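Student: Fold the following and give me the result.
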Amino acid sequence: MPAITEKGTTYYLEDISVGMAAEYTREVTGDLIQSFADASGDDNPLHLDEDYAKTTMFKGRIAHGMLSGSFLSTIFGTIFPGPGGIYLGQNLKFVAPVRIGDVVTARAEVDEVLADKGRVHFTCTCTVGGKNVIVGDAWIMPPRRGK
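Tutor: As a prediction, the model looks like this:
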């Protein structure tokens, strides 16, 4: 089953089954990192100052981990389940850095549907060039038909 990638459709709880997945891909740019720093208030020089970042274990600037993590929020709020879904919780583990110019693919795949509780569990990853940079999971409450 191909991953859902189009924004704007609402998938109701009744439409969701184990194995369904969605993806969102975005290139990380210096401007995007700066915008995220401005919005979040996280102005750690590791993300914004190349001279400083060169002195760290990363040997250069890296994106905020939560910037890539926010691409999962893009999936849940706009792609799958889409508008009307409620983000209940997320666990993320940052396993590799994301750098300027990297193309991040966020993926969320349904691994459990709790229809009686109105909740769906997702396995989540963000990858760059096929390598995991984030692994985790999330609970989402999709909308129900007629409610």
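
Student: alpha carbons only for contacts and neighbour counts from here, please
Tutor: Noted.

Student: quick one, helices of the protein?
Tutor: Assigned by DSSP state H, the chain shows helices spanning 30-40, 45-48, 50-53, 65-74.

Student: Let's compare: structure for the following, please.
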Amino acid sequence: MFDTPPNDNLPRGTICIEDLEVGMMRYLRKQVTDRDIELFAEVSTDHNPVHMDDDYAQDTIFEGRIAHGMLTAGLISAVIGEQLPGHGTVYMGQTLKFLAPVRPGDTVEAQVKVLTIDHAKRRVTLDCRCLVGDTVVLKGEALVLAPSRKFD
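Tutor: This next block holds a predicted model:
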């Protein structure tokens, strides 16, 4: 559904609803580090040993530590809040399906694509996904209230 984007992250900022078009896409890439996992555990208070303890995680279905699913989902939030639509966007809802684990050291590409636009209500539906290489690890849809020049 997504075209392969170029290798660089796209610029940050705001795309007002008046300038949005169905099919627009933005993304970011981030390598998930041990520090990211530790910080997410601290902030969320989720210290599940599948994320924190190598020995424990080795005996799980994942056969090793994995990043928190919501840490990965947070990368989608970063694309929405910083790029598409960007600054001033308000989240109204998000669906998520976690399809594969993200491990420390993996580079995640979070992609967001405009599916529908309701100009009268300033609502935008976004197709969201995260990939590690060619593997889709997370997918879902977001509904957001997009910024508008009329309210500046």
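
Student: Could you report the TM-score for this superposition?
Tutor: Counting by TM-score structural alignment, normalised by the length of structure 1, the TM-score of this superposition works out to 0.95. Behind it: 146 aligned residues with a C-alpha RMSD of 1.4 Å.

Student: so who does the residue sitting nearest the centre point of structure 2 touch?
Tutor: The centre of structure 2 sits closest to residue 76, judged by C-alpha atoms, centre = their mean, with a distance of 1.6 Å. Residues in contact with residue 76 of structure 2 (C-alpha atoms under 8 Å, 6 or more residues apart in numbering) are 110, 111, 112, 128, 129, 130.

Student: got a markdown table for these, with distance to residue 145 of structure 2 and neighbour count too?
Tutor: Shown next, in a markdown table, are those (distance: C-alpha to C-alpha, whole Å; neighbours: other C-alpha atoms under 10 Å):
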| residue | distance to residue 145 of structure 2 | neighbour count |
| --- | --- | --- |
| 110 | 20 | 28 |
| 111 | 18 | 24 |
| 112 | 15 | 29 |
| 128 | 16 | 26 |
| 129 | 19 | 26 |
| 130 | 22 | 28 |
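
Student: mind checking how far the counterpart of residue 108 of structure 1 in structure 2 is from residue 39 of structure 2?
Tutor: Aligned counterpart of residue 108 of structure 1 in structure 2: residue 112 (TM-score structural alignment). Distance, residue 112 of structure 2 to residue 39 of structure 2, using C-alpha to C-alpha, to the nearest Å: 25 Å.

Student: How about residue 57 of structure 2?
Tutor: For residue 57 of structure 2, the distance to residue 39 of structure 2 - C-alpha to C-alpha - is 18 Å.

Student: So for the two, which residue has more residues nearby?
Tutor: residue 57 (18 against 13; other C-alpha atoms under 10 Å).

Student: Look up how far residue 93 of structure 2 lies from that one.
Tutor: For residue 57 of structure 2 relative to residue 93 of structure 2 (C-alpha to C-alpha), the value is 31 Å.

Student: cool, and residue 56 of structure 2?
Tutor: Going from residue 56 of structure 2 to residue 93 of structure 2 by C-alpha to C-alpha gives 34 Å.

Student: Comparing these two, which residue is more hemmed in?
Tutor: Using other C-alpha under 10 Å, the more surrounded residue of residue 56 of structure 2 and residue 93 is residue 56, with 15 against 11.
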